[in-house]
Every structure is written in C-alpha cells, then in structure tokens.
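In: please find the sequence and the predicted model below.
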Amino acid sequence: MPQEPKPFELHESGAYLHGTKADLDVGDRLVPGYASNFEDGRISNHIYMTKTLDAATWGAELALGEGNGRIYMVEPTGEIEDDPNVTDKRFPGNPTLSFRTKEPVRVIGELVDWMGHTPEQVKAMKDALAALRTRGEAVIYD
C-alpha cells in the first residue's frame, strides 16, 4: 500500500530521503556543483535531504525536468546542517527534518511505494512559488 506523505512525520525508515526526477542507482553519489533541481540556471552548492516523506515528496514533485518524481534513501558522507531555507524562512526549528550538505551523499535505496500530493496541492504549491518569484521573494540560501 502506498505511503501517504504527512507533514512533519519522520519516515518509518529513519533514513535521509532525497526527492528528484533523476534516474539514479544504488551506489551513485550526488555531489554539489551541478544544476539545481528547483531553479533554472542555478548551480547548487549543497545536496538537500529530509527525514520526512512529505518533504521528499515535494522535492520529487517540484524538481525540474521530465519524467516521474523519484525518492531515494541517501547516506551523507560528511557533515550536514539544518536547511535554512525551511528552518529559518518557514518553520522555526526543523520540524520538516530538512538538511543539507556540501559533501557527497550516496544512494542506498529507492522508495517505490509512496503516494504523491493531489494535483490541486501541487498546482497550489507551484502557483505560490511562482508568486514568490514574481515578487522577488524566492530566495534560496545556498
């Protein structure tokens, strides 16, 4: 049975999760310095991950590119820190359990049994992000 994303709920695996549209294999390494998943023309200085299925699902659904979203379990190889894009801008503390690192992360598995947000939720999120960009408020601290 597919797992429904629930905000602020630790994924049952306890693993770090990374949502994307990239087709990856176990053992692949994600490294900073490549095109951002979320902003055309931006080079990302960090790899982002979360411990909630909800945040990983948003990552998979909002990532640029063609194809279906994918959610991978990843293992950081170095130090991680709270993601200030979420913790400072939207939620005090880190209830989304969102993190980032300048070090590579290794793919250790893929979640295949997950449920996306409704089309209405995805559209509302994309519209809200577009409005932020229009107002010049879509700042990513990278």
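Out: Looks like it came in fine.

In: CA only for contacts and neighbour counts going forward, please
Out: Noted.

In: which ones are touching residue 67?
Out: The contact partners of residue 67, taken as Cα atoms under 8 Å, 6 or more residues apart in numbering, are residue 21.

In: what helix or strand is the residue positioned nearest the centre of the chain located in?
Out: In the chain, the centroid-proximal residue (Cα atoms, centre = their mean) is residue 59; its distance is 3.5 Å. Element membership for residue 59, per DSSP states H and E: helix 53-62.

In: which of the residues in stretch 35-50 are buried?
Out: 36-37, 44-50 (16 or more other Cα atoms under 10 Å).

In: one step back: helices and strands around the helix holding residue 59, which ones?
Out: On a contact count with 3 or more Cα pairs under 8 Å, 6 or more residues apart in numbering; DSSP states H and E, helix 53-62 meets strand 16-20, strand 70-76, helix 119-134.

In: comparison target, given below:
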Amino acid sequence: MPDVPVPFEAHPSGAYLHGTRADLRVGDLLAPGRRSNYGAGREAAFVYVTRTLDAATWGAELAVGDGPGRIYVVEPTGDLEDDPNVTDQRFPGNPTLSYRTREPLRVVGEIEDWAGHPPEQVATMRAHLAELAHDGVEAIED
C-alpha cells in the first residue's frame, strides 16, 4: 500500500526527502546552480529538502517537466538551514520540516510507493501558484 502524505508528519524513516521530476540514480548529486523548478525558472541558489512525505510529494507534483514525479531519499553534504519560503511566510517554527542548502544533496534511494494528493487539491495549488505568478510574486525567495 502506498505511503499517503500527511501534513507536518515526519517520514517514519527519519530521512531527508526531495521531490522532483528529474530522473536520478543513487549516487547522483542535486546541486544549486540549475534552473529552479518553481517561479520564473531562474538559477536556483539553494537545493530544498524536507523530512515529510507531504512536502516531498508537493515537490514531485508541482515540479516542472514532463516526467513522472519522483521522491528521492537524499543525504546532505553540508549544512542545512530552515527554508524561509515556508517557515517564515506560512508555518513559523518549521512544522513542515523543510530546509535548504547551498551544498549538494546525494541521492541514496528512492521512495517508489507513494500516493499523490487528490487531483482537485493539486489543481487548486497550481491555480494558486499561477495567481501568485500573475501578481509577480515569486514562489521561491532566494
């Protein structure tokens, strides 16, 4: 049975997770300096990671690209800091367990059996992000 995302609940493994559409392999590095999956698609100064399946699922579902959403288990190679895009703006105290780093993340595995959010919830989130973009608000603040 697939893992269902539950907001604010740490993944039972305690691992760091990264949701994307990129097709990666164990040992690959996710590093800043590539085009962002969000906002205007500018070069990303950070790589983002979470300990919740819910946040990783959103990353996989909302990332740009044509491939399937993927959730990777990753290992930071440097220091992490709270993700101010989430913790300062929406969820003080970081209950989403969301972080960012300027150092690469090493892919150490993949969660293949996960359930996405309901289609209507994804559509609502996409509409909200489109509205923000129309208003000139960047989804990611570096």
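Out: Good, I have the coordinates. Since the model is a prediction, treat every value here as computed from it, not as a measurement.

In: can you calculate the TM-score here?
Out: Once superposed, the chains reach a TM-score of 0.97 (TM-score structural alignment, normalised by the length of the first structure), with 142 aligned residues with a Cα RMSD of 0.9 Å.

In: ok, of the buried residues of stretch 35-50 of the first structure, which one's closest to residue 122 of the first structure?
Out: Sorting the buried residues of stretch 35-50 of the first structure by how near they are to residue 122 of the first structure, with Cα to Cα, puts residue 37 at the top with 16.0 Å.

In: tell me the SS of the closest one?
Out: Counting by DSSP: H, G, I helix; E, B strand; the rest coil, the backbone at residue 37 of the first structure sits in coil.

In: before we move on, back to that, matching residues in the second structure for the helix holding residue 59 of the first structure?
Out: Using TM-score structural alignment, helix 53-62 of the first structure lines up with residues 53-62 of the second structure.

In: give me the residues contacting the matching stretch.
Out: By Cα under 8 Å, 6+ apart, stretch 53-62 of the second structure touches 4-11, 17-21, 38, 49-50, 68-71, 96, 98, 116-117, 122, 126.

In: now, of those, which are buried?
Out: Using 16+ other Cα under 10 Å, the buried members of the contacts of stretch 53-62 of the second structure are 5, 8, 10-11, 17-21, 38, 49-50, 69-71, 96, 98, 116-117.

In: neighbours around the nearest residue to residue 113 of the first structure once chain neighbours are set aside, how many?
Out: Among residues not flanking residue 113 of the first structure along the chain, residue 2 sits closest, at 4.6 Å (Cα to Cα, 6 or more residues apart in numbering). The local packing of residue 2 of the first structure (other Cα atoms under 10 Å) involves 10 other residues.

In: quick one: contacts for the equivalent of residue 2 of the first structure over in the second structure?
Out: Correspondence of residue 2 of the first structure to the second structure, assessed by TM-score structural alignment: residue 2. By Cα under 8 Å, 6+ apart, residue 2 of the second structure lies in contact with 113-115.

In: pull out the buried members of the residues you listed.
Out: For the contacts of residue 2 of the second structure, buried by 16+ other Cα under 10 Å: residue 114.

In: got the contacts of residue 2 of the second structure as a markdown table, with secondary structure and distance to residue 63 of the second structure columns?
Out: As requested, the contacts of residue 2 of the second structure are exported to a markdown table (DSSP: H, G, I helix; E, B strand; the rest coil; distance: Cα to Cα, whole Å):
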| residue | secondary structure | distance to residue 63 of the second structure |
| --- | --- | --- |
| 113 | coil | 18 |
| 114 | strand | 16 |
| 115 | coil | 16 |
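
In: so which of the contacts of residue 2 of the second structure persist in the first structure?
Out: Retained in the first structure (both residues aligned by TM-score structural alignment, their matches' Cα atoms under 8 Å) from these: 113-115.
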